[in-house]
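A.B. asks: I'll drop the sequence and a predicted model, then ask my questions.
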Amino acid sequence: MSRICVYLGSREGSRPIFRQAAQALGTALAERGHTLVYGGARIGLMGELANAALEAGGSVIGVMPDHLVEREQAHFGLTELIRVANMHERKATMAANADAFIAMPGGIGTFEELFEIWTWGYLGLHEKPMGLLNIDDFYGPLLTFLDSTVANGFLAQATRDMLQDAQTPQALLSALDIRL
């Protein structure tokens, strides 16, 4: 069993497809016997993901800084809720408890977490697989931009290739499972 860290929004987004994808990913993680590691909230896509994993019989570890427990409305029905002192400790704890990383649609926090863990991989601080769940081409513009950074000589193709992407939870989990 692997522990999969998922970065995603504490908001639901503007279209039902994002909520449905979070639910599908949570269910798929549980059905494959993976433990979900995420930011610990019960709201937005984060809550949908955790609830789906729990409802499918999965294990869910949430990690949340003390100052956000009330603000983000922590999910107290998880297998485990790890409270930490700050955001830096949150990200380090999530990374230490994960065997792979997935970014779903989200905002600046999701982007920051994704790019930090990708940078850590580039620097050799981990060799864990990483992927984007590209629901309804949410990440299409980013992927085009990343390919442009390769074409313009600012990103090595090998570094770009570290970041898998797929449009469905099953396809992305299959791609990541190859390297788990």
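C.D. replies: Received it, and whenever you're ready, just let me know what you need. Numbers count the residues shown, from 1 in each chain.

A.B. asks: hey, let's count contacts and neighbours off CA atoms from now on
C.D. replies: Noted.

A.B. asks: so how far is residue 147 from the most centrally placed residue in the chain?
C.D. replies: Nearest to the mean C-alpha position of the chain, by C-alpha atoms, centre = their mean, lies residue 6 at 2.0 Å. Distance of residue 6 to residue 147, computed by C-alpha to C-alpha, to the nearest Å: 23 Å.

A.B. asks: next: residue 131.
C.D. replies: In terms of C-alpha to C-alpha, residue 131 sits 15 Å off from residue 147.

A.B. asks: who has more neighbours, these two?
C.D. replies: Taking other C-alpha atoms under 10 Å, residue 131 and residue 147 do not tie; residue 131 has more neighbours (23 against 18).

A.B. asks: for the more buried one, which three-state class applies?
C.D. replies: strand (DSSP: H, G, I helix; E, B strand; the rest coil).

A.B. asks: give me the nearest residue to it, chain neighbours excluded.
C.D. replies: Closest residue to residue 131 apart from its sequence neighbours, by C-alpha to C-alpha, 6 or more residues apart in numbering: residue 164 at 4.3 Å.

A.B. asks: count of residues packed around that neighbour?
C.D. replies: Residue 164 has 16 nearby residues by other C-alpha under 10 Å.

A.B. asks: so what does the helix or strand containing it touch, helix or strand wise?
C.D. replies: Using DSSP states H and E, residue 164 sits within strand 163-166. Judged by 3 or more C-alpha pairs under 8 Å, 6 or more residues apart in numbering; DSSP states H and E, strand 163-166 is in contact with strand 130-133, helix 169-177.

A.B. asks: residues contacting it, please?
C.D. replies: 118, 129, 130, 131, 132, 133, 134, 172, 175, 176 (C-alpha atoms under 8 Å, 6 or more residues apart in numbering).

A.B. asks: presented hereafter is structure B, for comparison with structure A:
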Amino acid sequence: MKSVCIFCGSANGNSTEYIDIAKQTGRLLADSNITLIYGGGRVGLMGAVADAALEHGGKVVGVMPRSLVEQEIAHDRLTELHVVDSMHQRKTLMAQLADGFITLPGGCGTMEELFEQWTWAQLGIHNKPCSLLNVAGYFDPLIDMIQKMTTSGFLRREYLEMLVIDISPAGILKQFKEYQPPKKKWQQ
């Protein structure tokens, strides 16, 4: 795995555990020689994961819409910053650049990014692993909802199981190495 896209909050959250896991993830990616692909921000967990990767000699590639760059929230020390015209272009480029996706705590935008890539994986648009880094039980309610989707007949078990869930970034990277995508949704 050469690159991993991180989806996470542009806020810090209300627990130091969130910042700590973002920093730990950035360090691990840098130490593993894995390029960090992310939304390009200098704020919140986004800034923390990027700063940690950069401080440990990692390569960090940001992708940000011009409107957000103009609001001066772009990180100014990245290895590379792609400025695009829209959020749709941002997500598409991040997906093209990444070999896998790790989701840290965040809000609506973070969840939307995760669900889009996970859906694309189900449809076979890509074969890249998607994950939840479940620090401090942050994603427990979401995991319960995903299990409810499965038991209610709206999500096949193999699509539940394709979502990598762990409490540590090292655990996620280990599972990424062993990841085997299921068959495309409509080819079963």
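C.D. replies: Yes, it's here. Everything quoted here is computed from the prediction, not taken from an experiment.

A.B. asks: care to give me the TM-score?
C.D. replies: TM-score of the superposed chains, computed with TM-score structural alignment, normalised by the length of structure 1, equals 0.97; 180 aligned residues with a C-alpha RMSD of 1.1 Å.

A.B. asks: ok, back up a step: for the strand holding residue 164 of structure 1, give me the average deviation versus structure 2.
C.D. replies: Its matched residues in structure 2 lie on average 0.5 Å from strand 163-166 of structure 1 after superposition (mean C-alpha distance after the TM-score superposition for structure 1).

A.B. asks: any buried residues in that strand, and which?
C.D. replies: Going by neighbour count (16 or more other C-alpha atoms under 10 Å), the buried part of strand 163-166 of structure 1 is 163, 164, 165, 166.

A.B. asks: ok, of the residues you listed, which one's closest to residue 49 of structure 1?
C.D. replies: Nearest to residue 49 of structure 1, judged by C-alpha to C-alpha, of those is residue 166 at 17.5 Å.

A.B. asks: now the helices and strands packed on strand 163-166 of structure 1 as CSV including distance to residue 89 of structure 1?
C.D. replies: Formatted as CSV, these follow (distance: least, C-alpha to C-alpha, whole Å):
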stretch, distance to residue 89 of structure 1
strand 130-133, 20
helix 169-177, 25
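
A.B. asks: okay, helices next: where are they in structure 1?
C.D. replies: 16-31, 44-55, 66-69, 87-96, 108-122, 140-151, 157-161, 169-177 (DSSP state H).

A.B. asks: in CSV: the ones you listed, plus distance to residue 2 of structure 1.
C.D. replies: Listed next are the helices of structure 1 as CSV, based on distance: least, C-alpha to C-alpha, whole Å:
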stretch, distance to residue 2 of structure 1
helix 16-31, 9
helix 44-55, 14
helix 66-69, 26
helix 87-96, 12
helix 108-122, 17
helix 140-151, 26
helix 157-161, 22
helix 169-177, 9
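
A.B. asks: do you know which of those helices lies nearest residue 79 of structure 1?
C.D. replies: helix 44-55 (8.3 Å).

A.B. asks: residue 2 of structure 2 matches what in structure 1?
C.D. replies: Aligned against structure 1 by TM-score structural alignment, residue 2 of structure 2 finds its counterpart in residue 2.

A.B. asks: from residue 171 of structure 1, how far out is its match?
C.D. replies: For residue 2 of structure 1 relative to residue 171 of structure 1 (C-alpha to C-alpha), the value is 17 Å.

A.B. asks: how about residue 10 of structure 1?
C.D. replies: Distance from residue 10 of structure 1 to residue 171 of structure 1, by C-alpha to C-alpha: 24 Å.

A.B. asks: of these two, who's got more company?
C.D. replies: residue 10 (22 against 13).

A.B. asks: in contact with the nearest residue to that one once chain neighbours are set aside, which residues?
C.D. replies: Once flanking residues are discounted, residue 10 of structure 1 sits nearest to residue 44: 4.4 Å by C-alpha to C-alpha, 6+ apart. The contact partners of residue 44 of structure 1, taken as C-alpha under 8 Å, 6+ apart, are 9, 10, 11, 12, 13.
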